[in-house]
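**Student:** Quick one: sequence and predicted model below, then my questions.
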Amino acid sequence: MGTGARTDVEELLAALAADPGREALVFGERRLTAGGIADAVHRLAHTLDDRVGPGDVVALLAGNSPEALVARYAVNLLGAGITQPHEGLSAAAQARIVDDVDAVLVLADAAQAEQAEAVLTHAAPVQVLGLGTLPGRTDVLAAAEHASTAPITGRARLSDVEQIRHTGGTTGHPKGITYTFGHHVRAAAMRRSMGSFGTDTAGESGPPRMLVATPVAHAGGALGDRMLAGGGTVVLLERFDAGAWLAAVERERITHTMLLPPLLYRVLDHPGLDRTDLSSLRTLFYGGAPANPRRIAEAHRRIGPVLLQFYGQTEAGGVSVLTPADHTRPELLGTVGRVVPSTEIAITGPDGARAGTGVRGELWVRTGAEMDGYWKQPELTAETIVDGWVRTGDVAWLDDDGYLHLVDRVKDMVIVVGGHVYTSELEDTLMEHPGVRQAAVFGVPDGDGTEVVHAAVVAGSPAPTCDELGGLVADRAGAMYVPRSISFVAELPLTGIGKTDKKRLRAELTA
């Protein structure tokens, strides 16, 4: 790389080679050693060496699988970037992403053959190789079986794109968040200044074992990479299922895991929770979506003192942490913790002036680990990153004790006659009712420039009535906040990465 710094994939491969016999990856009945993974990466990199190189971008059509991890590591080792559209997007949306990055190559996992072929029918012509057997495609894994395992020196330059994470793609131009290989150096420095915050790789119970049940194309994959590089084991689930998650924690003696709050609620609502041995857990990270204080208190009580909330953004990096010790104080569960030492924040008013303590405004942050920009969207990048500050789009305020309170996403506020409604606050109010397990609040245009508020509710027992919920909201927040209508649903739909899918709820309602 010319700077003496190693890329993250080089550091990971060095860690695997240092202890080749350790169990590094578990996927169903498959148990892979560290040395086996390193060899597979180098074999695939040798096989792809004449096809991709520094400056190229490869599209990976795959879900959670060992093959997806090996492919990403091999491509990055050769200095090329990778994008992996998440499974929750339609075939047409995934094809727009493949086209958007000008992919020189598509690697398609045979385990997702039908979806991959659907994507490719929508995409512009591009070279396609199969990770396994795909009809009419060369199986690059079979070709790599007899390739050399000799280590390849990383080809990347700091300025080359390492990864593009797309947050959308359902309509129009996809929004691709770009990281260069140099981003790894900045992010590593940030983590060192933050301390472990529960991400330690040593403990009384031996080497750590992390359960990854969320898409490896997003935060779950990054945490898994760090676990492998730190000498731990990753247990990989193909997709999240509350029962399978519980069984894996008990069976594999999991020490670390990560869930988005909607997924954590499904674990809490699963009938098998109280019959499952979760005593091996040391840290359960959660974040990526608003967390309800009542349900987090329930998780602390039923799962144990292992919860750690991490607030950050894909664009911005890490912002704040609510530690396991903080979770023992109920009054703090409505916050996202204290700002980490490496991050600066500013709460700004509409005029850009800084707001004082206790005053709401848009949160701007400077982390040192922000994205390198939106792919092919310099105007949007310039709007989002201003003089090194990332405009998060979150409404927040800081209390006298230094704890950060998130109110809502600016774009999620519902503009109603007489003011505006913060959806996250209203969801928390609805969930104060003991018969509400989850709630999603969103706005629908009413035709005169304002919106009306709707709520979708997952009821428990005793199930509330619409009048009871309306009365609760009126008492707590006022008549303006009472939803125009409330629908009761068996469960809230989720996006491919585990967030509540309000777009789908809104579409179903308007249809």
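**Tutor:** On my side now, so go ahead.
**Student:** hey, let's count contacts and neighbours off CA atoms from now on
**Tutor:** Noted.
**Student:** Burial check on the closest residue to residue 445 other than its chain neighbours, number of neighbours?
**Tutor:** Nearest residue to residue 445, sequence neighbours excluded (C-alpha to C-alpha, 6 or more residues apart in numbering): residue 451, at 4.2 Å. Around residue 451 there are 19 other residues, counting by other C-alpha atoms under 10 Å.
**Student:** residues contacting residue 451?
**Tutor:** By C-alpha atoms under 8 Å, 6 or more residues apart in numbering, the contact set of residue 451 is 414, 415, 416, 417, 443, 444, 445.
**Student:** The last one and residue 415, how far apart?
**Tutor:** The reference is to residue 445. In this structure, residue 445 lies at 9 Å from residue 415, with C-alpha to C-alpha, to the nearest Å as the measure.
**Student:** Looking at those two, which one has more neighbours?
**Tutor:** For residue 445 against residue 415, the residue with the higher neighbour count under other C-alpha under 10 Å is residue 415, and the figures read 18 against 14.
**Student:** Helix, strand, or coil at residue 87?
**Tutor:** In terms of secondary structure, residue 87 is coil; the call rests on DSSP: H, G, I helix; E, B strand; the rest coil.
**Student:** which one of the contacts of residue 451 is nearest residue 184?
**Tutor:** For the contacts of residue 451, the minimum distance to residue 184 (C-alpha to C-alpha) is 37.4 Å, reached by residue 414.
**Student:** Use this one as the comparison:
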Amino acid sequence: MPEQEPFRSHVEETLDALAADPGRELLVHGDRRLTAGQFRSLVHRMAHALTARGVSRATTVTLLSGNLPETIAARYAANLVGCRVNHLYNKLSADVQAAIVDDVETQALIVDPHYADRAAEITRTTPVPHVLLLGDGKRDIGPDLLALAAQQPADPFAARARPDDICTIRHTGGTTGHPKGIVTTFAQAARMHRTADAVRPAGEEAPRQLACTTLAHAAGLLADVVIRAGGAVVLHDDFDPGEVLAAIERERITRLFLLPPLLYQLLDHPDAGRRDLSSLRGLTYGGCQASPTRIADAVRRLGPVLVQFYGQNEAGGISVLTAEDHDPDRPGRLRSAGRVLPGVEVAVRDADGNDLAAGEHGEICVRSDGAMTGYWKQPDLTAEVLRDGWLHTGDIGFLDDEGYVTVVDRLKDMIVVVGGHVYTTELEDLLNSHPKVRQSAVFGVHDADRTERVHAAVVPVPGAGVEAEELRAAVRERRGAMYEPARLTFLDALPLTDAGKPDKKLLRQRAGQPA
């Protein structure tokens, strides 16, 4: 029997790739440009520094940090030590962040100096053994990890991770109630990272990604892919459409990930038609439902570069709608989330667990190596979602005869009204196709008698002068009275979560109902 090769994590493989070309530009943040060699050295020094402080394998390192090069380095270093990494969303409230820090049993909290005050607030209620700053902060809440790392050797750190150790705990939700921590092992992470870059946009050599959404979400995973693929990542602290457009032109960006609401802001910015965006080879969008009308407009303006990715933290990648599938004259195809990825099985099932025929609506269930091992410290919820090897996504959708997946709603977002169900994405598609509407978000709100009513928040085209009754009449004509919103609210912009999704929980609260 052949001897099994020792396990190597995705971080080790990535650092090996960086050693092959240490002089190449790897990370750009403001005026700073780090080479592959500088970054690799920083990761190893950080790993040595963490162990010197007493941080040990199979414990949790939590990141409270923005889009810094050091954020990625700290994550890699912690994984080399064999730690599980949890990256907080920065825009969550302090009490929710403190609950997460406590829940995941944080041994070390690594803090961007910009968030030092928040870290002090968190640790007042949730003490942490080690608080480390990514640089010299104005507030003395712990030692400077970068200074500690500079005192350590750059010799490669012998990785301590084992295949079944937990690599990441990613949280979903968390704005109310007990946050759900999604567990991924090092073995799973290694498999996902080896297959993530299987398809490279045509004509792209060394990719250049712009990360303008939080590294705690999909941008962090995509940055890993580009780093390993021999490319460079340009980091922005936050999303600003004008700055993104300028950066694409200046840095010759080839890859960009945006959630649909941010893509719309990019297209609506006055500089969109004036900047040179010809370097783009792949603009990936996903994370929430997209408007076929707006996506068709994006294809016409940007060319065949759009790719929709459908996945979940729980399920991993599920399907992809390729650039070739983005035909502006086929809105039905643009409404889909593409074909199922290789190695992934998808079944659409009814409430009793029966498989449904093509075209029938039910819950999307997934089986793949990329699915989570479970929720952190929530066995009952894990058993509810993971059944007989299948992950129940909580998404309602259908498969067509050609194997394309279409997501029509989240189970929890579907609005139950007198006479049937209202799928929020269908109503959003309709509203977004109105010439006077730029964007919308639809959600249900319960009245005092617990009857659920349809509410819609609408961002109108500036100066269009749209009236609520005009939109209601359009809905009645095309979808019937059941879909007509009981209340329409006009906003200058939709509130977004840290990841860039419309914040429907906040919209419900504004409508007078707790989320």
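**Tutor:** Happy to help now that I have it. These numbers were taken from a predicted model, which means no experiment stands behind them.
**Student:** Same check for the contacts of residue 451 of structure 1, but in structure 2.
**Tutor:** Counting by both residues aligned by TM-score structural alignment, their matches' C-alpha atoms under 8 Å, the members of the contacts of residue 451 of structure 1 that carry over to structure 2 are 414, 415, 416, 443, 444, 445.
**Student:** Tell me the residue in structure 1 aligned with residue 492 of structure 2.
**Tutor:** With TM-score structural alignment as the matching criterion, the partner of residue 492 of structure 2 in structure 1 is residue 490.
**Student:** tell me which element the closest residue to residue 446 of structure 1 other than its chain neighbours is part of?
**Tutor:** Once its chain neighbours are removed from consideration, residue 446 of structure 1 has its nearest residue in residue 452; the separation is 6.2 Å (C-alpha to C-alpha, 6+ apart). According to DSSP states H and E, residue 452 of structure 1 maps onto strand 451-459.
**Student:** Please apply the same query to residue 442 of structure 1.
**Tutor:** Taking DSSP H and E as the definition, one finds residue 442 of structure 1 inside strand 436-445.
**Student:** returning to that earlier point: between residue 445 and residue 415 of structure 1, what contacts are shared?
**Tutor:** Between them, residue 445 of structure 1 and residue 415 share these contacting residues under C-alpha under 8 Å, 6+ apart: 451, 452.
**Student:** coming back round to it: just give me the neighbour total for the match of residue 492 of structure 2.
**Tutor:** Other residues near residue 490 of structure 1 come to 10 when the count uses other C-alpha under 10 Å.
**Student:** Touching, it and residue 458? I think so.
**Tutor:** Yes. Judged on C-alpha atoms under 8 Å, residue 490 of structure 1 makes contact with residue 458 at a distance of 5.8 Å.
**Student:** what ranges do the helices span in the stretch 301-450 of structure 1?
**Tutor:** Per DSSP state H, counting those that start in this stretch, the stretch 301-450 of structure 1 has helices spanning 378-384, 423-430. These are given in chain order.
**Student:** In the shortest one, which of the residues would be classed as buried?
**Tutor:** Pointing back at helix 378-384 of structure 1 there. The neighbour-count check on helix 378-384 of structure 1 (16 or more other C-alpha atoms under 10 Å) flags 381, 384 as buried.
**Student:** any idea how far residue 157 of structure 1 is from residue 373 of structure 1?
**Tutor:** Counting by C-alpha to C-alpha - residue 373 of structure 1 and residue 157 of structure 1 are separated by 17 Å.
**Student:** cool, residue 184 of structure 1 as well?
**Tutor:** Computed as C-alpha to C-alpha, the residue 184 of structure 1 to residue 157 of structure 1 distance reads 12 Å.
**Student:** would you say residue 123 of structure 2 is within a strand?
**Tutor:** No. Judged by three-state DSSP, residue 123 of structure 2 forms no part of a strand; its state is helix.
**Student:** which residue sits closest to the alignment partner in structure 1 of it, ignoring its sequence neighbours?
**Tutor:** Taking TM-score structural alignment for the superposition, residue 123 of structure 2 sits opposite residue 120 in structure 1. For residue 120 of structure 1, ignoring the flanking residues on the chain, the nearest one in space by C-alpha to C-alpha, 6+ apart is residue 95 at 6.6 Å.
**Student:** This completes my enquiry, with thanks.
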